[in-house]
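1. give the three-dimensional model of this entry:
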Amino acid sequence: MEDRDDLLVKCHQDAIKKRLEAENLLIEQKSGYKKFSDTQDQHLSLAQELRQIAGKLLKISPEADECPLCHTQFKIGDLSKHMTIDVDKNVEALGQALLSEMKAQEDAVRNTAAVESIMTWLMNYCEKVGLAQNITVREALSAVEKAKGTLAKADTQFKTLSSDLISLEAQGLTVEMVVEISTRLRDFGYPLDEFTQETAERLRTMIKQNMASLSQTLDEDNKNIHKLQKKITSTLSPVATVTKDIINELSQLKERLSTTERLSKKLSKFSASFPWLDKRPLAELVIEAESVRQLAAELQTALDREKQANVSFADSVKRKELLEKKISKLNQRQNKMHEAFIVLKDLQNNHSLESAMKSALQQNRASIEEIFSHIHSPAEFEGIGSDWTSLIRKDGTESKLSQISTGQRAAFALSIFLSQNAQLGKQAPPVILIDDPIAHVDDLNSLSFLDYLRELVLMHDRQIYFATASDKIASLFERKFDFLGEEDFRRIDLSREYHPEKTNQISKNNRP
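-> Coordinates of the predicted model:
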């Protein structure tokens, strides 16, 4: 420990300085020991290499007991033992000495750090308690010991107070109640300096004595007050009755004045619109005010009706505009429908579908009869009858379509279709789409129809799409057209079931 008679500041600075010096010395010792360890490792490595070299030389040397380095002669077998003897005892001793010094220096660093910590704590303590820092260490320690004594005394008092508080709380008296009682006693001039039994008992005795003297004084004052009250009552009794009546009248006048002022403020808002003489009676004002109120109510009712009428009128105007727009649109639609009706009426009267059909068929009559004679056999008919619902037989008689066979009607319908297709020319693609046209035609006429189709392909450059559900007709069609080759003829097998990998499988090359 530093000299206790030295100044605390100087001791603190010396402790910091010694701690820094001890730490620097410890760092130097650790660095020296590290260098020693590195040197020792290098020494051991070199010694091992030297032993290996010496061993190799002994193996090739004829003198097995002579040192190959210093040529010292050893007894038989002693040279190899001497080579394995630990030659590092001095080095080990030096290392242990360095470790001991480093350990001692670490203890010294801890001691100086502890002294510095103590001095720092004393400095902080002096600063907190307001002591001058130019005091000695002895004075600072004395102040600390004194503070310890004060703290011990306070702790004892605290324990005593805690015990008293526990006892009071057991009797139903809490800390808050004690503080409140102490405050009230201080306000009454009886301060409770200490919360001890003796102080409380002394204060209670003082209060009892003061209460006795005050009680006597209070009795005397009460007697005097009673006498004075009797004198005042006998003196002021007549005056009190008159005063009470005056007070009642004043109260009524104040109320009437207040009411008048409120009414005057309200009437001042209407004075410009309804001038009123100040000398006229208030009753007339009330009557006229009631009349004005009724007129105002009637005016408000009329205004409400006018407002409602304006709203209804505005809605009616909007409704009218909306209906006019709808009427305009409906009139346009009506005009268009009327024009369409006139056109349809003209078509019905002058350009009927029946007449147009008759005209078209009449133009193609020769072509239809020629095609019919090619695709139908035997040749029972010479041509079309007087109308398009009959055919002329060889004997000159006419037969209705309902009187001939299904196959004959089918051949007649195909003749009309092929004739119409032939009239298209270049106005439409050269394509014929036929879906199972000869389902009700016999085999002979089926072959005749297929022959005619082949003639169309060859002579008129038509592309035919022929669909059929009959394998027999499909085979006949394929035989009739397979001469075209793979470039111009194909067969497409269709299926009702969906197979992505087999959909529309083509058995022959598609025609471009």
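
2. going forward, measure contacts between C-alpha atoms and count neighbours the same way
-> OK.

3. break down the stretch 351-500 of the chain into its strands, ranges please.
-> Remark: strands assigned in the stretch 351-500 of the chain by DSSP state E, counting those that start in this stretch are 381-384, 390-393, 398-400, 431-435, 463-467, 492-493.

4. quick one: which of these is nearest residue 182?
-> Between residue 182 and these, the shortest gap by Cα to Cα is with strand 492-493, which sits at 118.0 Å.

5. second input sequence below; structure requested for side-by-side comparison:
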Amino acid sequence: MTIDKIKAILPPSFVITSNSDNQKQLYVVQKYNGLDIAKYVFDLDYENQDIKLDDYQDKYIAKDYFDSEGNLQWNYYLIFLRSSLPAKFKKDIEKDETFARKFVFTYQELEDYLNYEKANSIVEENIVEKWKVELEKNDLQEVFSNEPYTQAVPRYLENKAKKLTELNPIDVEPDKAQDFMLDGISNIKLNDDYRSFPEQRNFDFGKVNLICGPNGVGKTSLMEGIELVVTGNNARNENDFPNNGAIDAKYEVNLDELADSYSNNIPKFKARNYYWYKTSYNKQKSNTLHHSFNRYNFYNSDSAYHLSNNANSNLLTPYLTAIALGTEFGAVRDRMIGFRKRMGDELANFKSNLEREQGLIKNAQEQKEALKKISNPEKIFDKFLDEAKIVKWLTVLPATINDSFINFEKDYDVIKGLLNSIVHSKVGKEFDAIDKLSNLENLKKGLEAKESEKGKLRKQLKIEEKQAKELEQNLKLLDEALSYLDNPEAFKIETIDEEIKASEKSISRVDVFLSEIGKLNINDISSSTYSFKNFRENQEEFLKVKESELGRSQAQLKIVKDALDKVKSIIVDIKYYGKEYIETKQDLSECPLCETPHTKSELEAKIQTKYDDKESSKDIGVFNKNIGLIEKEILEAKSRVTRLKSYEDTLKGFFPIDISSMPITELTILTEEEVRQLAISKKEFDELKTLSLDLRLKGYDVNEFIELKRNLASKYNDFSFTVENKFQFESLKKSEQKSFDDNKEKVDSVKNKIEEIDGIILELIKDKYDLERYAEQLNFEIKEFQSYKNYFSDLHKYIDFEKDDFIIELRHSLESLFKTFQNFKEQKVKFEELNLANKIIEESNEKIKKSQPKVTRAESALQVLHKLITEDSEDIVLDDFFKKNESEISEIFTNIHAPQEFTKLSFSSGQILLHKKDSLTEVPISQISTGQRSALALSVFLALNKKLTNGPNLIIFDDPVTYTDDLNILSFLDYLRSIVINESRQVVFATASNKIAKLFEKKFAFLNTDFKKFELSRS
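-> Next up is the predicted model:
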């Protein structure tokens, strides 16, 4: 590869600065307005594939890189020209980010890379405008309006669709004042009534403008403010209009400045759409400029984000459509699909209704055929009226055939019910019912008189029986009293239980007392003549004396022991206490110290021998023995004091007297008296229990006795219930017995009279009614015949008849009348059905006639809509778009995507295919990476922007590459810089990423004052 071949393809802005010693490395600088904006190193060692990248860069790049100033270090490129290189090695080189961006090109690829290809400047055919022409031609202009389906579809079917002049009556010709070339925006001012953010309200723009800052500071609001003032609407927040004058702008137009201000002026923006994007003016029913602007000038970040981050191939086409064909394409297409669905539903409904009406006509004709033979209802109605006169019908009858028969039918139902009730009663005539009722009422009066007489006797009987019961109770009460009076001992039944309880309690108290005394072991105390106080004082004095003796003996023993050495003293003690131990222990068989087996006698002999060894040992023994005796006396004295206290407390708790000063011997005598008295009490207790048992065995009961006393006191309060009054109670019984006998005679007399009356009543109801229920049965029969009488009275309100007329004949006449009525009614219904059938045929034919034009229009609309939807489907339109723009999109895509593994792209079978550089492999868009899809979205947008001839010389990006890797961001910014340099486009670029903002600034800072950076924040 020669340097001359490189020079041949270098653009004018690329200048060769030097060459390496081996002539294999060519150093080139890219110039812009006399400034160095990028550095390139072309490696011309075409056949060399042994590239050690780190060593290579240290040798050929590092020094020049570090000598370069500022932003040039961010615009340093190393290009290896190679005929071929292993794909993986090539990819590793292009991914390396040390010092410079790296590419591996063939000579042809280098030429393509260096030579920026300008667009052919042919604006794409607007398919939406084509649709609008076709829709308007077929009276379907409301499809591309905002008219509700529920109103637009019915209007179309009625051939009353709104025309364009109605949908958009404001203007007819575009405003020529809007025919200008927008070269750029020099200033945007956001007034106070436009949103709260950004806080900065005035922006003087340059050629390239960076808007940066975190989310929420107002970057998007600024972008949408530009969109609003330029287009009058927002694609993202459509129809969310600010106040007129909320945004002011200054445009660069033909080297002059043009002032503009936001206003919701539809003609103004329609005219711009017409002049800038060649959108048919008269076919715009409203302002759609923002859709065109978002297709060509304002990068649709939302659709691009979905395209980049959605791997579902079925969902990629709509997002790609929004980018390539504009958002209005999808909106109008959705409207056409919505119209088609609703028009299809309406057509199906029309056809269903037509089918139903035709079915109604067929059924009505069949009904007419079946009703050919019917009688004249007028003649039958006349016959009905004649028969009504014969039966002497009294209520109002219909005068004509068309009058209501409801009252007649109700009256007949009432009459029929009355007649049926009378017939079932077996009463043949009205006269029979009246006669029977009279006889029954007379019988009732006679029976009621006897019942009244019997009632008086029953009242008298009740009084006498009550008195008899009282006398009987009195006799029973007196008999019970005499049973006690005949046995005076029985009166004790009232108190004997309490006496037994008291005796038992007293005995128990003494038993407990004596038991406690017995436990105390007071033999050495009870014979004392001292009082308790004196005895206690005596013992306390004795204790003091003995405790003093004990102290002296212990002191003397200590003196003796001190005379011996300590070991000998201990031995003496052991021997002394050992002797005491042996004397006390009876069953001793071994030495208590060494546990050596010995008999008790052997141990006594040993301890005696040892104990008698020396005189000093004997002295100690004497002292020990004396101390032991004193200690024993002290213990005995303390025991007496303790027992004395217990004895005193026991006596105090029993005897209700002050015993503190009494001699103990006297108290012992009192205790012995209690023992003697206890024996007497126990004998009396046994006698009481025997008497209690005897009384109960004889049937005496304390509760009955108390109740008897209470009843006697209540009934005979003149006499006390005592043994002394036995005679008086015997006299009382005789008197009560006589009264009882007299009362019994009166009761028997009244009962006999009642029996006589019952006999008379039985004779009156004999063989007719049951004796127990005759009144109920008689009343029921009277009520029954009263009802029959009332039935006849009610019947006289409807028909005229005599009391001697047989009711069965009357019913037959009425049934004949009703049969004639039913025949009339049936024929009248058939006559009405015939008229109804004729009416149905007429109305259905009229409905079919009215629906047919709607069916024709619906079918026509469906044909047009189906044709547009299918012939201009997303796949077809996208296919056409990519065929026309394939080379430009591919050229941009391969430039902004790194590493460059794809050479071109195509559209086939509803999906985009990317072609791998070093193979024939085709990869669907759904299988490429997020960054590659993001690059594709940008490629489509930039290709469209480059085609604009009259449109705004402006590109707006709102966070376009947030989800793209660093290498692709650099590639994109490099290409964007080429557009700025070669197309002279104004760029407004917003990002929340600090990293992207820094990269952007490094790439465009060479513009100096033409580069503006706005850092937005919130205070």
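
6. any idea what the TM-score is?
-> Between these two chains, after superposing, the TM-score reads 0.30 (TM-score structural alignment, normalised by the length of structure 1); 220 aligned residues with a Cα RMSD of 6.1 Å.

7. what's the closest of the strands of the stretch 351-500 of structure 1 to residue 422 of structure 1?
-> strand 431-435 (9.9 Å).

8. which helices and strands does the closest one pack with?
-> In terms of contacts (3 or more Cα pairs under 8 Å, 6 or more residues apart in numbering; DSSP states H and E), strand 431-435 of structure 1 is packed against strand 463-467.

9. ok, residue 285 of structure 1 - how many residues close by?
-> By the criterion of other Cα atoms under 10 Å, residue 285 of structure 1 has 13 neighbours.

10. ok, residue 583 of structure 2 next?
-> Residue 583 of structure 2: 12 neighbours (other Cα under 10 Å).

11. so it is in which element?
-> If you go by DSSP states H and E, residue 583 of structure 2 is part of helix 566-584.

12. of the strands of the stretch 351-500 of structure 1, which is nearest residue 265 of structure 1?
-> strand 431-435 (104.4 Å).

13. can you give me the offset of that closest one from its chain's centre?
-> 64 Å (Cα atoms, centre = their mean, to the nearest Å).

14. show me what counts as buried in that strand.
-> For strand 431-435 of structure 1, burial by neighbour count (16 or more other Cα atoms under 10 Å) applies to residue 432.

15. quick check: angle from that strand to strand 463-467?
-> In terms of direction (axes from the mean of the first three to the mean of the last three Cα atoms, to 10 degrees), strand 431-435 of structure 1 departs from strand 463-467 by 10 degrees.

16. residues in contact with residue 460 of structure 2?
-> By Cα atoms under 8 Å, 6 or more residues apart in numbering, the contact list for residue 460 of structure 2 reads residue 750.

17. any idea how far it is from residue 303 of structure 2?
-> 113 Å (Cα to Cα, to the nearest Å).

18. residue 325 of structure 2 too?
-> Residue 325 of structure 2 is 12 Å from residue 303 of structure 2, by Cα to Cα.

19. which one's more surrounded, these two?
-> Set residue 325 of structure 2 next to residue 303 and count neighbours by other Cα under 10 Å: residue 325 wins out with 29 against 18.

20. my guess is residue 944 of structure 2 meets residue 296, correct?
-> Yes: look at residue 944 of structure 2 against residue 296 with Cα atoms under 8 Å: they come within range, at 5.6 Å.

21. compare these two (neighbour count), which wins?
-> More crowded of residue 944 of structure 2 and residue 296, by other Cα under 10 Å: residue 296, with 30 against 24.

22. find the nearest non-adjacent residue to that one, please.
-> Spatially, and ignoring its direct neighbours in sequence, residue 296 of structure 2 is nearest to residue 945 (4.8 Å; Cα to Cα, 6 or more residues apart in numbering).

23. helix/strand/coil for that neighbour?
-> State at residue 945 of structure 2, reduced to three classes by DSSP: H, G, I helix; E, B strand; the rest coil: helix.

24. from residue 329 of structure 2, how far off is it?
-> Residue 945 of structure 2 sits 17 Å away from residue 329 of structure 2, going by Cα to Cα.

25. what about these two, which has more around it?
-> Just comparing residue 945 of structure 2 and residue 329: by other Cα under 10 Å the higher neighbour count belongs to residue 945, 25 against 21.

26. isn't that one up against residue 294?
-> No: the pair residue 945 of structure 2 / residue 294 is not scored as a contact, 10.1 Å apart, by Cα under 8 Å.

27. could I get the full set of helices for structure 1?
-> Along structure 1, the segments classed as helices by DSSP state H run 8-60, 78-84, 89-129, 137-170, 175-187, 197-268, 282-350, 353-363, 365-375, 406-422, 443-460, 471-481.

28. same question, the stretch 851-1000 of structure 2
-> All helices of the stretch 851-1000 of structure 2, identified by DSSP state H, counting those that start in this stretch, fall at 874-896, 930-946, 966-983, 994-1004.

29. give me the element residue 258 of structure 2 is part of.
-> Following DSSP H and E, the helix or strand that holds residue 258 of structure 2 is strand 256-261.
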